[in-house]
Structure formats: C-alpha cells, structure tokens
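Visitor: give me the fold of what follows.
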Amino acid sequence: MTQDATPAGQDCIFCAIVAGQAEASVVHEDDTVVAFMDLAPVTRGHLLVVPRTHAVGLEDLDRATGAHVWSVGHDLTRALRRSTLRCEGINVLVCDGEVAFQTVFHLHLHVIPRYAGDGWTLVPDTAERERALLDGDARAVRDALASRG
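Guide: This next block holds a predicted model:
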C-alpha cells in the first residue's frame, strides 16, 4: 500500500458504501465494482466507479480490477450520453495521490458529464519541453517498465 493508505474498513467511506453500511445512489454494481453518484458533484450526473477491494491508488490495484474499473467507466460514459441528462462531453479522471487532488484514499474513477457553460475548467500552466528532456523522461519510464516484477 502507498504512504497514504487507509486500511480497508477503517474510516474509508467507499469501503462503507461497498459494504452497504453507508448510503449511496448506486447506478451499477457487480462482483468487482460499485458505481454511484458523487455526493459533491462537479456537474449533474457525476459518477464514481469504485473497486470493492480497498486500493489506495493505481499501484495498489491489480490489473484485472483496473481493467474492469475502466470498462465500467466506459459503459457509464455511453449511458450518460444516452440519458436524459443530455451531456455534451465527458471527462474521465483518476486522482492518484494527494498532490494529484485525491481526497478519498480508495481508488476511484470519476466519470464527469460536461455541459456548455458548466463552469468547471482544467487549465494547466504548460510549456513545451525540450526533446532531450522528453527523451530522458521516456528512458526513465521505459527503465521502470523493464524492471517491474
């Protein structure tokens, strides 16, 4: 588990929802995940897809569960587009770690319907990076991929 790990069942609201011990407006559940409406939505229809197994971040999630979280999220994007909520776009987002804006330390996929003029923005302060620096970053990631067990 990562540094910010919350043991399953110990004050984890998502573990409580998965266990049926806390309220949620559930839209989908199966043996692997539960998907429900975000209590503090960015926009109307904002959904969360949460694995039943407690995992703080992506590093703690097994590959099969991660693929299923994404698959259910994909199905939910289709459902949102076909629903009477009439969204015009969708953001799919994982916040992994406190510096990445994660506030509940049980991995979850945000599926956020977007509407013209909804007021929510992602405006990064970006600058083009030199090729040599990009190549060095790519090498670091390749090395990490090669060393995984």
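Visitor: okay, CA-based contacts and neighbour counts for the rest of this
Guide: OK.
Visitor: how far out from the middle of the chain is the strand or helix carrying residue 71?
Guide: In the assignment (DSSP states H and E), residue 71 maps to helix 63-82. Helix 63-82 has its C-alpha centroid displaced from the chain centroid by 11 Å (CA atoms, centre = their mean, to the nearest Å).
Visitor: try stretch 21-32
Guide: Distance of stretch 21-32 from the chain centroid (CA atoms, centre = their mean) equals 16 Å.
Visitor: Proceed likewise with the subsequent sequence, for comparison:
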Amino acid sequence: MADCVFCAIVAGSVPAFKVVDSPDGVGFLDTRPVFKGHVLVVPRTHVVTLPELPPADLPGYFGLVQRVAAAVPEALGATGTFVAINNIVSQSVPHLHTHVVPRTKGDGLRGFFWPRTKYADDAEATAYAEKIAVRIT
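Guide: Reported below is the predicted structural model:
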C-alpha cells in the first residue's frame, strides 16, 4: 500500500532498524519504544488487523513473532517479554503489527499504560537491533 509506512519499511524504501527480514515478515525497532529493544513484527503483505491475515499466513507469521520473543530476552538480558497486538483501537499505523517488548521484574510497566522512551541516537538503536538480530534462529 503506497501510503503505509510499514509497507515502505518492508519494501526498503523507508529506513528502519531491522532485526529480521524473512518471507514471513519483518521485525524492526519501534521508534518510540516502551523499553529499549522493543520490536515491531509486521507481515510482508498489507493487512490492517489480525482477523484480515490469511489463515495460511498464521503459522509463519506467529512463528516469526515467537522467534523474536525468544531472541529479545536472550539478547538484552531481560527476564521475559510482553507480546501484544492492537486491532484498530490504539493502532497508530493501520498495518498489522505485533509488539515484542523486553520485560524485567520491577521495570515499572503496569497494565496498559506504556510510557515511552527514545534511543540516544542511531548508533544506539543500531546496537540494539544487532543484538536481537543475531539471536533470531
């Protein structure tokens, strides 16, 4: 879709700090992460919500989400992850995307109030992306 920023990231016409680029989807750092290392995983095809994702694409897409969710704690020393999808409400980009957020006990995240942070610069974002990318199997 021409005006979708996530489609542009998938196509490579908009830069992103990618952690994985596979036939099943693309994972890249959120530019406004809840915590550093927060990854968005998107399917390659443009669909707005999870119910629109073709059933045949579910195993590959969620397999990719699962791989990212395994890589993030290992790469960043986190205890676990929070994995979430918004459908329409709170969906800032109308392209299906799954949040994979690193979590550690006592990190301050409560309920669905997500304070946001920023990377110091592109070098820091690149370092986080690379740490996660090497752990995706």
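Visitor: re earlier: angle of the next helix or strand along the chain from the helix holding residue 71 of the first structure against helix 63-82?
Guide: The first helix or strand that comes after helix 63-82 of the first structure along the chain, using DSSP H and E, is strand 89-94. Angle of strand 89-94 of the first structure versus helix 63-82, following axes from the mean of the first three to the mean of the last three CA atoms, to 10 degrees, is 160 degrees.
Visitor: average offset between strand 89-94 of the first structure and the second structure?
Guide: Following the fit onto the second structure, the mean deviation recorded for strand 89-94 of the first structure is 0.9 Å by mean CA distance after the TM-score superposition for the first structure.
Visitor: next, the buried residues of that strand.
Guide: Within strand 89-94 of the first structure, the residues scored as buried using 16 or more other CA atoms under 10 Å are 90, 94.
Visitor: what does it correspond to over in the second structure?
Guide: Matched against the second structure by TM-score structural alignment, strand 89-94 of the first structure falls on residues 80-85.
Visitor: contacts for the matching stretch next, please.
Guide: Identification of contacts with stretch 80-85 of the second structure by CA atoms under 8 Å, 6 or more residues apart in numbering yields 69, 72-73, 96-104.
Visitor: ok, stretch 54-72 of the second structure next?
Guide: For stretch 54-72 of the second structure, the surrounding residues in contact (CA under 8 Å, 6+ apart) are 24-25, 27, 37, 39, 41, 43, 78, 80-81, 83, 98, 100-102, 132-133, 135-137.
Visitor: gap between the residue positioned nearest the centre of the first structure and residue 56 of the first structure?
Guide: Residue closest to the mean C-alpha point of the first structure, counted by CA atoms, centre = their mean, is residue 109 at 2.1 Å. Distance, residue 109 of the first structure to residue 56 of the first structure, by CA to CA, to the nearest Å: 12 Å.
Visitor: do the same with residue 97 of the first structure
Guide: 8 Å.
Visitor: who has more neighbours, the two?
Guide: Set residue 97 of the first structure next to residue 56 and count neighbours by other CA atoms under 10 Å: residue 56 wins out with 24 against 18.
Visitor: so that one lies in a helix, does it not?
Guide: No: assessed with DSSP: H, G, I helix; E, B strand; the rest coil, residue 56 of the first structure is coil; it does not lie in a helix.
Visitor: next, count neighbours for the residue lying closest to it once chain neighbours are set aside.
Guide: Spatial nearest neighbour of residue 56 of the first structure, excluding adjacent residues (CA to CA, 6 or more residues apart in numbering): residue 106 at 4.4 Å. Neighbours of residue 106 of the first structure under the rule other CA under 10 Å: 26.
Visitor: can you check residue 142 of the first structure too?
Guide: Using other CA under 10 Å, the number of residues around residue 142 of the first structure comes to 11.
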